[in-house]
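**Q** here you go, sequence then predicted model.
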Amino acid sequence: MKLLPMLGLTHGNRSAVTCALKCNNACAHPVPNQSTEPSFREIASAQLSRRRLLAAAGTLAAGVAAGSGALPLEPAAAKPKGGAKSTDTVGSGALEFEPIDPVPFETDAVTVPAGYTWNPILRWGDPLFHNSPDFDPSHPNAEAQELQFGYNNDYTDIIVTDRAGREGLLVCNHEYTNRDIMFEPTASDAEELEVIRTMIAAHGFSIVELERKAKRRNWKYVRGAELNRRITGNTEFVFDGPAAGVALLQTAADPEGMFPHGTLGNCSGGTTPWGTILSGEENFNGYFKADPNAVGSARYGLSDADTSYAFEKVDPRFDATTADYANEPHRFGWVVEIDPSDPTSTPKKHTALGRFKHEAANVRVDDEGNVAVYMGDDERFDYLYKFVAKRKYVEGARKHNLKLLSEGDLYVAKFTGEQRPDNANLGTGEWIALTENGESVVPGMSTEEVLVFTRLAADKLGATPMDRPEDVEPNPITGKVYVACTNNTDRGVKAGKPGPDAANPRKANKDGHIVELTEHKNQADATTFSWDLFLVCGDPDDAGTYFGGYDGPVAPISCPDNVAFDSKGNLWISTDGAPSALKLADGLFRVPLTGDERGKVAQFLAVPNQAETCGPVIHDADGSVFVAVQHPGEDGSWDDQQSYFPDYVAAGSRPSRGEWRGPRPAIVQVTKKRN
């Protein structure tokens, strides 16, 4: 990478290359939300410890309040001292495991518990169709990439499609690309343009059929299967909902404003009860040149600088400084919906759910059939949202359910926080309506403006600025909603920006936290909620960390990114940044939500050198866990690769001379070893 403004300024194991490619160096630019002020009483001390807060209410022992729940970890793989050993078996049934010890971040291996093994199901470049060329990164070709598994997999689901459990469907999105480690330097401008077109094709989605011999056996993908599909940065979508076709979405290539091409920056997502896949278009701003003075440009981080991807060199729509394509950035930043059961279907972009940097979208259906979609805007000091569908979910009525996200109302969260003596809940909150009956209720903004410039609308209504709310998921058993706030090193640091508050309790929040919401009467369409802090992450020995009230040894955990649940309702957390001072590999962690072990963080796996853990899928009945291993070896180059994942394990050694010698982002399955 030529421009790395975050070099030397990142924390933990975060790469400056990742900052440049994934989020367009967001932390090197001014915070897009220049309008925020504390929306409820700031807590006086910038160093407020959640433990001390609870201890003041008399709910935790003095030793826990002082930070003695776990002793310091020795470097790398040392076990916590005192109390329960890290080798104590956790979990139940087919997914019992002995937690692994923390792994140094430069370790180029997938580390799994004793008695478990891992294998890649799909890797970047794997051929998906009978006519797909074999993987050959020495000859970049966009047409070939459109027929192969894409790059940097993030949201993933493994859907079992037959009663015998031997057939399935893998659905995965592809968030971004890293040209420097994917392809060698080119000898001509024409060759470089083909590399750029290939990177556009490596974005999007892969939908791939799976098969296995029996339950609890490893899945393999089926090349040329009927449902296999690639969706790329060029695939035609259709706009849906109240803003479809409005002037703000029209371009010279699409004067109807109805048919955007491609999906980019797809991060996390969710699988709906009606069998479709939702995904959030997150850091779309990094793909466009745009007029920095246009409405919404500053709020969405758009500028007129040349982009690191250089897509504007091969497709004029990525240069939004021109009149013909001034609205093209408005056509990204949506929740997309894809029907994996119909490879001929046109994927949708849902305007009713608003436009911002969507990390994810997850659906909850309550006992009365009310449908809610929970969404986080992954930016420093941005907001938590909810969409409530106009119509109710009807079991088995798929045609009806496929239209549920077309109409409804959009809300943004406002938190209030006062410590209660009984500590039953830390605070309360409300969902503030941005639309009612599908129409704007934001003063001075039309419905289409609210939906296209949702951040501006939420600013007007005093929503609570959060510490990068990423994945937001309802627990399928309890209905409680868990909000992963990854980090925010600007909180209480930058002039004019909010300081710590009850829902975001730490100054210069490097390690992130998780908020637990309980909606009024446990209804998906509720407009009020109570909330608590479930985890305040970091090195367990640091002041200010908190682990759900658990007072024994726990694994260090930082920067919670994606979350998932097992069949017992336990929370599983994948991370995007090790505790800032420990230099550990990212991983996947299991945490009980109830009982005596509520908050007991145990590490299940760690990912290879410089990689991030994404898209966890927990099939505990099958004894399987799946993760997407994203950006291994991110800091490397074609001639200096820094990871050999995953092929070095499959081959028993590093690739031989003349073979591909770099990393390939992949979907990994972890299962118990067979006797």
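**A** Perfect, thanks for sending it.

**Q** please make it C-alpha for all contacts and neighbour counts, starting now.
**A** OK.

**Q** any idea how far residue 198 is from the nearest residue to residue 161 once chain neighbours are set aside?
**A** Leaving aside its chain neighbours, residue 161 sits nearest to residue 168 (4.9 Å; criterion: CA to CA, 6 or more residues apart in numbering). As judged by CA to CA, to the nearest Å, residue 168 and residue 198 stand 28 Å apart.

**Q** ok, now residue 570?
**A** Taking CA to CA, one finds residue 570 at 40 Å from residue 198.

**Q** residue 365 - nearest residue in space that isn't next to it in sequence?
**A** For residue 365, ignoring the flanking residues on the chain, the nearest one in space by CA to CA, 6+ apart is residue 371 at 4.7 Å.

**Q** so the one you found makes contact with residue 392?
**A** Yes - using CA atoms under 8 Å, residue 371 is in contact with residue 392, at 6.2 Å.

**Q** now the common contact residues for these two.
**A** residue 404 (CA atoms under 8 Å, 6 or more residues apart in numbering).

**Q** what ranges do the strands span in the stretch 201-350 of the chain?
**A** Taking DSSP state E, counting those that start in this stretch as the test, the strands found in the stretch 201-350 of the chain are 204-211, 220-221, 229-231, 238-240, 266-271, 277-281, 289-290, 319-320, 335-338, 348-350.

**Q** just want the angle from the longest one to strand 266-271.
**A** Computed with axes from the mean of the first three to the mean of the last three CA atoms, to 10 degrees, the direction of strand 204-211 lies at 50 degrees from that of strand 266-271.

**Q** so strand 204-211 versus strand 277-281, what angle?
**A** Going by the same axes, to 10 degrees, strand 204-211 makes 150 degrees with strand 277-281.

**Q** can you check the fifth one too?
**A** An angle of 150 degrees separates the directions of strand 266-271 and strand 277-281 when computed by the same axes, to 10 degrees.

**Q** now for strand 266-271, which elements pack on it?
**A** strand 153-160, strand 167-174, strand 277-281, strand 362-365 (3 or more CA pairs under 8 Å, 6 or more residues apart in numbering; DSSP states H and E).

**Q** what's it in contact with?
**A** By CA under 8 Å, 6+ apart, strand 266-271 touches 154-155, 157, 173-176, 204, 277-283, 358-363, 471, 562, 615.

**Q** one more time with 6 Å
**A** With CA atoms under 6 Å, 6 or more residues apart in numbering as the test, strand 266-271 has contacts from 154-155, 175, 277-282, 359-362.

**Q** residue boundaries of the helices in this structure?
**A** Using DSSP state H, the helices of the chain run over residues 16-23, 50-56, 62-65, 142-145, 179-182, 189-202, 398-401, 447-452, 454-460, 647-651.

**Q** quick one: the first one to chain centroid distance?
**A** Read it as helix 16-23. What separates the centre of helix 16-23 from the centre of its chain is 15 Å, taken as CA atoms, centre = their mean, to the nearest Å.

**Q** tell me which residues of that helix come out buried.
**A** Judged by neighbour count (16 or more other CA atoms under 10 Å), helix 16-23 contains these buried residues: 16-23.

**Q** hold the first one in mind and look at this next one:
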Amino acid sequence: MRIPLPLIRTSSGSHPGGRSAMTCRFRCGDACFHEVPNTTDNPYVGDVIAGALSRRSVMRAAAVVTAAAAAGTAATVAAAPSAEAAPATTDKPTNKGARGLRFTPVAPNTTDAVTVPEGYGQNVVIRWGEPILRGAPAFDPEKQTAKAQAQQFGYNCDFLALLPLPGEYNRQILVANHEYTDEILMFRGYDAANPTREQVEIAWAAHGLSAVVVEGEQKTGRLKPVPRHPLNRRITATTEFRITGPAAGSDLLKTSADPSGTKALGTLNNCAGGTTPWGTTLHGEENFNQYFANSSRATDKRYGIGTGATERKWELFDKRFDVAQEPNEVHRFGYVVELDPYDPHSTPRKHTALGRFKHEGATVRLTDDGRPVVYSGDDERFDYFYKFVGSKRMKKGSSRAVREHNLSLLDAGTLYVAKLTGDSPAIEIDGTGKLPSDGEFDGSGEWIPLATATADGAVSHVEGMTAEEVFVFTRLAGDKVGATKMDRPEDIEPNPHTGKVYVALTNNSNRGKTGYAGVDEANPRNSNKHGQVLELTERWNRADSTKFAWSLFLVAGDPNDPATYFAGFPKDQVSPISCPDNVAFDPYGNLWISTDGAQLGSHDGLFGVATRGDRRGELKQFLTVPKGAETCGPIVQDRRVLVAVQHPGEIDGADVENPASTWPDGPGTYVRPAVVAVWRKDGCDIGV
């Protein structure tokens, strides 16, 4: 019998979610200390919409921008296989673990470093501030400028994508989200009450996305950036975007700077994302609410937009961040953004057909007839998760016409929200996490249609709301149709081997408290500190089905706690895990989970878990990140694992003069978010 891995027993304080107060302050605008936006009792019967929304019923479709890309990129990666194509298991029982997970687990620790298994090497691929565009200066943290930052790798990398680069040996395009900035750790002597215009403009430039070509070493998994490559690109908080889909041109999206309602400046708080089978990347705008000041509308309260000044005080330097002056600017954020990394001159777009909420990500699979299906979670306590089913088929090829067609795929289709029903008596779901008598937390579910967009217009399926309102105030639509309140739905990913869909639910400290929703079979623990992972099986394994079965694949926490569950695998043989956030799959169909705000005393990390076979539920920790950091954007290839190390050193009381971490460059340097690559030193595949 394997010796159970130890837990580190240290006090993490009383701050919700295991994060530092500093992280909550800059990342999500102290969401945990504000009233939960979803105070409804589904089905929603409130009058918040009355008198507050526009009443237009005819939608306009936006024009498609021209883009060109390499042919056939990832064209089959996201397609769901048929049930017959997926064997019951590809693993024979061994003493080494499931194929892809045969490594010695990293023990829980609080080391100020990226800690990897024995026999593995690592390198920092790219850091905040490294020059990527032609003419960009070397990073000097004491002499930062907005112009320089707009040419350098941005701050707080999150989602990562690696796309092939045909014709360039051993090179790929790395695309990274830059979720948010922490000015206290960026600027020496930062005065939060009186930021300078230069500091604010640097922060604008440090948000957004980076696309940078990277080159691998032939004998290792080491990666390094290729500066000044013609495909390298920065997208910032001031880059022009095209608003597309059914809400484009809506009165709800028109501003004094953009009376057309079709052009937005910038993207903010990009969290997780996804890659598409047609060779683009998707990026979810998450906690956009924290950037906007002085709201007084009931609809804004449902999105957590404050009534006073913001933390960063951008509203003092640009009126579009002041809701009192520009009431519709906030309606232009909270969407899924699409970028064509193969065309550095293309205009990125915001897809209104995928709804407006705090998108944790957007992952894609194809229906049997080639239509896109996009899954996305709304990262808020007691909010919902969604699915978009496109109505247009993807085309293969690399011509301009084909690229234009594929870039319009996410503008037409139906948006759905999930409603789950448990199959156990309510009395057996007592809030402790004790399994019901049938031995599983499971049940059935349905995708409830909210609105359908076509090339000619859009139709609402929600009584009392126009289609335009559904796509702009999607949370309200979910309230009205009785969607299931979840424990912070984050990343959602379909397994490319089986078609099953996995939903990371990070935590919910308010579950079961007075005045809030109680437990249900999908969210079975009161004051849920550690989160869970939901497994969905679409009916007939069809991505466009409106019915599904579900079960809790993992109930996270200390394996010694009877309230935890690891798909039935012996709990004395798994690593402890808390607060699942981002998910990804390796070439063998194992699920890899990164954590955010773990509450077991160890630093956050990356874990792999078998999803099928005799070792289904066997979970092993692959790495941990430095002090104060979060593990983001995992990519697991045959011979390389990539993670984004976000907000290292973000510990209460830390600043430039008194850093809590010295990662990645050691004492006397600024702590810098960065991307890390990990590989086997013997050159063999990961975990075999």
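**A** Thanks, I have the structure now. Fair warning: this is a prediction, and the values are worked out from it, not measured in the lab.

**Q** how alike are these chains, TM-score-wise?
**A** Once superposed, chain against chain, the TM-score is 0.86 (TM-score structural alignment, normalised by the length of structure 1); 601 aligned residues with a CA RMSD of 2.1 Å.

**Q** one step back: now do the contacts for the corresponding residue of structure 2 for the residue nearest to residue 161 of structure 1.
**A** Aligned by TM-score structural alignment, residue 168 of structure 1 pairs with residue 172 of structure 2. Residue 172 of structure 2 is in contact with 163-165, 213-214, counting by CA under 6 Å, 6+ apart.

**Q** counterpart of residue 467 of structure 1 in structure 2?
**A** Using TM-score structural alignment, residue 467 of structure 1 lines up with residue 487 in structure 2.

**Q** which residues does the nearest residue in space to residue 51 of structure 1 that is not next to it in sequence contact?
**A** Leaving aside its sequence neighbours, residue 51 of structure 1 sits nearest to residue 65 (CA to CA, 6+ apart; 4.8 Å). Residue 65 of structure 1 makes contact with 51-52, 55, according to CA under 6 Å, 6+ apart.

**Q** by neighbour count, which of those wins?
**A** Most neighbours among those, by other CA atoms under 10 Å: residue 51, with 25 neighbours.

**Q** could you double-check that residue 285 of structure 2 lies in contact with residue 332?
**A** No - assessed by CA atoms under 6 Å, residue 285 of structure 2 is found out of contact with residue 332, at 10.4 Å.

**Q** isn't residue 337 of structure 1 up against residue 275?
**A** No - Residue 337 of structure 1 lies out of contact with residue 275 (CA under 6 Å); the separation is 10.3 Å.

**Q** more crowded one of the two?
**A** Between residue 337 of structure 1 and residue 275, counted using other CA under 10 Å, residue 337 has the larger neighbour count: 24 against 15.

**Q** residue 588 of structure 1 versus the residue nearest to the more buried one when sequence neighbours are not counted, what's the distance?
**A** Distances taken as CA to CA, 6+ apart place residue 278 nearest to residue 337 of structure 1, at 4.6 Å, with adjacent residues excluded. Residue 278 of structure 1 is 22 Å from residue 588 of structure 1, where distance means CA to CA.

**Q** next: residue 443 of structure 1.
**A** Taken as CA to CA, the span from residue 443 of structure 1 to residue 588 of structure 1 is 44 Å.

**Q** okay, those two: which has more neighbours?
**A** Per other CA under 10 Å, whichever of residue 443 of structure 1 and residue 588 has more neighbours is residue 588, with 26 against 11.

**Q** show me what that one lines up with in structure 2.
**A** By TM-score structural alignment, residue 588 of structure 1 lines up with residue 606.

**Q** spit out the contact partners of that match.
**A** Contacts of residue 606 of structure 2 (CA under 6 Å, 6+ apart): 593-594, 621-623.

**Q** count of neighbours near the residue in structure 1 that residue 148 of structure 2 lines up against?
**A** Aligned counterpart of residue 148 of structure 2 in structure 1: residue 144 (TM-score structural alignment). By the measure other CA under 10 Å, the count of residues near residue 144 of structure 1 is 20.

**Q** how about the nearest residue to residue 144 of structure 1, chain neighbours excluded?
**A** With CA to CA, 6+ apart as the criterion, residue 144 of structure 1 has its nearest non-adjacent residue at 5.9 Å, and that residue is residue 133.

**Q** any idea how far residue 663 of structure 1 is from that neighbour?
**A** As judged by CA to CA, residue 133 of structure 1 and residue 663 of structure 1 stand 19 Å apart.

**Q** pick out whichever of the two has more residues nearby.
**A** Using other CA under 10 Å as the criterion, residue 133 of structure 1 and residue 663 rank with residue 663 on top: 27 against 17.

**Q** distance of the alignment partner in structure 2 of residue 562 of structure 1 relative to residue 494 of structure 2?
**A** Aligning on TM-score structural alignment places residue 562 of structure 1 opposite residue 582 in structure 2. Separation of residue 582 of structure 2 from residue 494 of structure 2 (CA to CA): 13 Å.

**Q** who has more neighbours, these two?
**A** For residue 582 of structure 2 versus residue 494, neighbours defined as other CA under 10 Å are more numerous around residue 582 (30 against 27).

**Q** surely that one touches residue 492?
**A** No - at 7.9 Å, residue 582 of structure 2 does not count as touching residue 492 under the criterion of CA under 6 Å.

**Q** if we can go back for a sec, winner for burial among the helices and strands packed on strand 266-271 of structure 1?
**A** Greatest average neighbour count among those goes to strand 277-281 (a mean of 28), per mean count of other CA atoms under 10 Å.

**Q** okay, and it goes to which residues in structure 2?
**A** So strand 277-281 of structure 1 sits over residues 281-285 in structure 2, by TM-score structural alignment.

**Q** so what touches the matching stretch?
**A** 268-275, 334-339, 359-361.

**Q** mean shift between it and structure 1?
**A** Once fitted to structure 1, stretch 281-285 of structure 2 is off its aligned match by 0.5 Å on average (mean CA distance after the TM-score superposition for structure 1).

**Q** aligned to residue 404 of structure 2, what sits in structure 1?
**A** For residue 404 of structure 2, the residue aligned by TM-score structural alignment is residue 399.

**Q** repeat for residue 265 of structure 2
**A** Taking TM-score structural alignment, the alignment pairs residue 265 of structure 2 with residue 261 from structure 1.

**Q** and the residue nearest to that match when sequence neighbours are not counted, how far from residue 260 of structure 1?
**A** Distance criterion CA to CA, 6+ apart; nearest residue to residue 261 of structure 1, sequence neighbours excluded, is residue 236 at 4.5 Å. Distance, residue 236 of structure 1 to residue 260 of structure 1, using CA to CA: 6 Å.

**Q** give me the more crowded residue out of those two.
**A** Ranked by neighbour count (other CA under 10 Å), residue 236 of structure 1 and residue 260 place residue 260 first, with 23 against 16.
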